[in-house]
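Chemist: need coordinates for the below:
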Amino acid sequence: MFKSFFLDRRWFLWSIVGSAIILYVTWYKVQIDVEVNEWFGSFYDLIQKALAKPNAVTFDEFLAGCIEFFNIVSVYIIIAVILDFFVRHYVFRWRTAMNDYYMKHWDKISHIEGASQRVQEDTMRFARIVESLGVSFMRSLMTLVAFLPILWTLSENVTELPWIGSVDRSLVYLAIISALFGTVLLAIVGIRLPGLEFKNQKVEAAYRKELVFGEDNAHRAKPETVKDLFFNVRKNYFNLYRHYLYFDIAKWSYIQYTVIVPYIALGPAIISGALTLGVLQQILRAFGKVEESFQFLVHSWSTIVELMSIYKRLRAFEVQINDAIDVESIPVE
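Modeler: Below is the predicted model of the structure:
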């Protein structure tokens, strides 16, 4: 899954250089996010000034603030489009590397149930998901590095928390605690999902295989056999749906309810008038970025579950290939 792409000299430019390009551009996008956060502060202070006193701000000043945002996000849009185009080619090259490796050893893995589907579909899904998760994880780290100092500095404006009292740099600790709570909660609730996803692919493969045999053999895919196989598919899907119901209740409850948390924390500072509208927007946005970075597992758990099931299936390929190679390397006496 990895060595066929990252350890093969044929793919050096795409695997190593391409990964470096993706990471660098991702970092640059984070820096643009920082610029946008600074813009929020100055622009909303301008709005507060305009709302406080009629004609205190001219339309040209207001328009200049809007144009500044337009200039910042225009660069972001161009970079995002080019990066997405590059990533699609990157993922296909990775899929090609895996496809070439597995087809080279096809004689050793063709007997595995659903082998053709794994090579055709799982290689594509694995490359796409790993790239997506990898970039998301690195972006979370980069965002954390960029916004944590900003939130740390802005937390100086918040000297008191409701019901708790004075806590130095309280917003930073609140973001960490909130994210850790959500991560642990969803990990516990969704602990059985990877195994169910893996089992789901097995029963699907058995059902599909019988139907394929039935296309060429009149004695296969009999109604009784197909009915039993589809019953297994139905049973596993319903079991999977039930566990995703628990998971989704916990996930969406956590994501929606925590939206109000920073507002409650900032309540005393807002009521006392210690914050301007611009500073408030900067704090809320920086808090959201830091919290989102710590919530990487929360937002990615469903994708991680899917990746784990794909990894198990492709790992079975590689175990068979390595075992066969080991047998072939044993000298014959």
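Chemist: can we go C-alpha only for contacts and neighbour counts from here?
Modeler: Fine.
Chemist: check which helices and strands the helix or strand that contains residue 320 sits against.
Modeler: Residue 320 belongs to helix 296-329 when elements are defined using DSSP states H and E. Using 3 or more C-alpha pairs under 8 Å, 6 or more residues apart in numbering; DSSP states H and E, the elements in contact with helix 296-329 are helix 106-109, helix 123-154, helix 170-189, helix 193-216.
Chemist: in this structure, which helix is the longest?
Modeler: helix 59-104 (DSSP state H).
Chemist: what angle do that helix and helix 123-154 make?
Modeler: Compare the direction of helix 59-104 with that of helix 123-154 by axes from the mean of the first three to the mean of the last three C-alpha atoms, to 10 degrees and you get 140 degrees.
Chemist: let's see this one next to it:
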Amino acid sequence: MFHSFFPKPKLFFTSGALWSIICIIVWYTVGPQLGAAVGLPPLAPGEKPPIGLAYFFTPDNLWFYLYFTIFVAIFGGAWKIIARDHPWVNWSIWGSAFIIFIAYFAVQASVALNNWRGPFFDLLQDALAGKPGITTTQFYTLQLRFLEIGFVGVTLNVVTAFFTNHYVFRWRTAMNDFYMSKWDKLRHIEGASQRVQEDTMRFANILEGLGVTLINSVMTLVVFLPLLFNMSQHVADLPIIGAVPHALFWLAIAWSLFGTALLALAGIKLPGLNFKNQRVEAAYRKELVYGEDHADRAQPVTVRELFGNVRRNYFRMYWHYLYFNIARYSYGQLDAIFLNFILIPTFVAGKITMGIWQQIATAFGEVSNSFQYLVNYWSTIIELLSIHKRLKAFEAAISDEPLPDIDQRYLERGAAEDAQPA
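Modeler: Down below sits the predicted model:
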């Protein structure tokens, strides 16, 4: 699944993670000083970023684009030397880097939109309060800035969808080519054709959505956590607890980790059940396929037993999904009111404007949703894990490793059928 597309995947991903951490640490420690040294300094203390398209071309953002390019060139250049003979090295290295960059740029579009919310909703609050000096020109100008940000967002969505489609299909191509090159070892395994055709397709399609979302979540945390840390200065007191320094920052992390742990615990059995479900479905389907060509196959007793296995596994899944959904939807309902509940003392004290509230709500929501990646996509992750299990069992035959018992039984049955005269 991975070594067909990525060079030395364990080392590649480990080195990529370590290199990313180094890049982030350097950026948040000496990054501003380095930017100032090359003539691209950060905003001065108290200076507000421009609103609209101009935000993407501020000196500090231009410095980040250059910074990112330099660090990616170093990492990619080293791996080009290490894995010069790998057939997919360009897509796996440079393609991955491009996806990470456009994910970061998409997060920057969210930051630009959040910068727009402050002045717009403050202006709206003043207009509704009947304050003098509010003009239609001010509103139209801010709407134009909103359209500029929206145009960037649309462009990013189109580019992301188009490029990731090609990227993931090439990953699927790499898996397909690898499995077909080992077909002699794989052809007798239960559902071999399905695993090569359908499972690789589903693996690629699910990974496309989950992978891009995961990268967006990480980039969102990198960008919005510092913003939320600074915005916490507006919230001095919390219900029951009282004063907590940088309260929103710590609450977003704690609340999201609680939800993630809750859903992971509630859904711990689901990947295995989904995996078993694919197997009992495959066994039932395979017997029906044999019944199309052989009169002695797909007999009522055999089919009834195989479908009974399907039925039992589905009913077991329905039970486990019952309490999983209770936990998921209950947490989602509480999550909808959590921030406003926390901000009630701040609202009553009149310490924030509508614009600041909108910015806090956006930053808190972005951080919370990013930390709740497992919460939001647990059902899809379960499906991906079950497919991963099937493909891992599939690849065991390539490495001459022992197959799971159920695969071993089908392998022996397939060999016996091939030995029978036509």
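Chemist: let's have the helices and strands packed on helix 296-329 of structure 1 in TSV, adding mean neighbour count and distance to residue 117 of structure 1.
Modeler: As requested, these are exported to TSV (neighbours: other C-alpha atoms under 10 Å; distance: least, C-alpha to C-alpha, whole Å):
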stretch	mean neighbour count	distance to residue 117 of structure 1
helix 106-109	16	12
helix 123-154	19	9
helix 170-189	18	30
helix 193-216	17	8
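Chemist: map residue 244 of structure 2 onto structure 1.
Modeler: Aligned counterpart of residue 244 of structure 2 in structure 1: residue 167 (TM-score structural alignment).
Chemist: which ones are touching that match?
Modeler: 159-161 (C-alpha atoms under 8 Å, 6 or more residues apart in numbering).
Chemist: also residue 242 of structure 2?
Modeler: residue 236.
Chemist: go again using 10 Å as the cut-off
Modeler: 236, 345 (C-alpha atoms under 10 Å, 6 or more residues apart in numbering).
Chemist: and it, how far from residue 248 of structure 2?
Modeler: Per C-alpha to C-alpha, to the nearest Å, residue 242 of structure 2 is found 13 Å from residue 248 of structure 2.
Chemist: now list whatever residues contact both of those two.
Modeler: What both residue 242 of structure 2 and residue 248 touch, as defined by C-alpha under 10 Å, 6+ apart, is the set residue 236.
Chemist: give me the neighbour count for residue 35 of structure 2.
Modeler: Using other C-alpha atoms under 10 Å, the number of residues around residue 35 of structure 2 comes to 21.
Chemist: test my guess that residue 288 of structure 1 contacts residue 178.
Modeler: No. Residue 288 of structure 1 lies out of contact with residue 178 (C-alpha atoms under 10 Å); the separation is 11.0 Å.
Chemist: quick check: the aligned residue for residue 115 of structure 2 in structure 1?
Modeler: So, by TM-score structural alignment, residue 115 of structure 2 is matched to residue 38.
Chemist: same question for residue 184 of structure 2.
Modeler: Match for residue 184 of structure 2 (TM-score structural alignment): residue 107.
Chemist: could I get the buried residue list for stretch 333-340 of structure 2?
Modeler: 335, 339 (16 or more other C-alpha atoms under 10 Å).
Chemist: to clarify, my last question referred to stretch 383-403 of structure 2.
Modeler: Applying 16+ other C-alpha under 10 Å to stretch 383-403 of structure 2 flags 383-388, 390-391, 393-395, 397, 403 as buried.
Chemist: before we move on, what about stretch 109-120 of structure 1?
Modeler: 109, 114-115, 118-119.
Chemist: return the subset of those residues lying in helices.
Modeler: 109, 115.
Chemist: ok, residue 187 of structure 2 - contacts?
Modeler: Contacts were defined as C-alpha under 10 Å, 6+ apart; by that measure residue 187 of structure 2 touches 179-180, 193, 397, 411, 414-415.
Chemist: so which of these is the most crowded?
Modeler: Busiest of the contacts of residue 187 of structure 2 [other C-alpha under 10 Å] is residue 179, holding 23 neighbours.
Chemist: how about that residue: what's its closest non-neighbour residue?
Modeler: Closest residue in space to residue 179 of structure 2, ignoring its immediate chain neighbours: residue 196 at 6.8 Å, by C-alpha to C-alpha, 6 or more residues apart in numbering.
Chemist: aligned to that neighbour, what sits in structure 1?
Modeler: Per TM-score structural alignment, residue 196 of structure 2 is aligned with residue 119.
Chemist: ok, that match to residue 82 of structure 1 distance?
Modeler: Counting by C-alpha to C-alpha, the gap from residue 119 of structure 1 to residue 82 of structure 1 is 29 Å.
Chemist: what of residue 110 of structure 1?
Modeler: Going from residue 110 of structure 1 to residue 82 of structure 1 by C-alpha to C-alpha gives 39 Å.
Chemist: ok, now residue 254 of structure 1?
Modeler: Distance from residue 254 of structure 1 to residue 82 of structure 1, by C-alpha to C-alpha: 34 Å.
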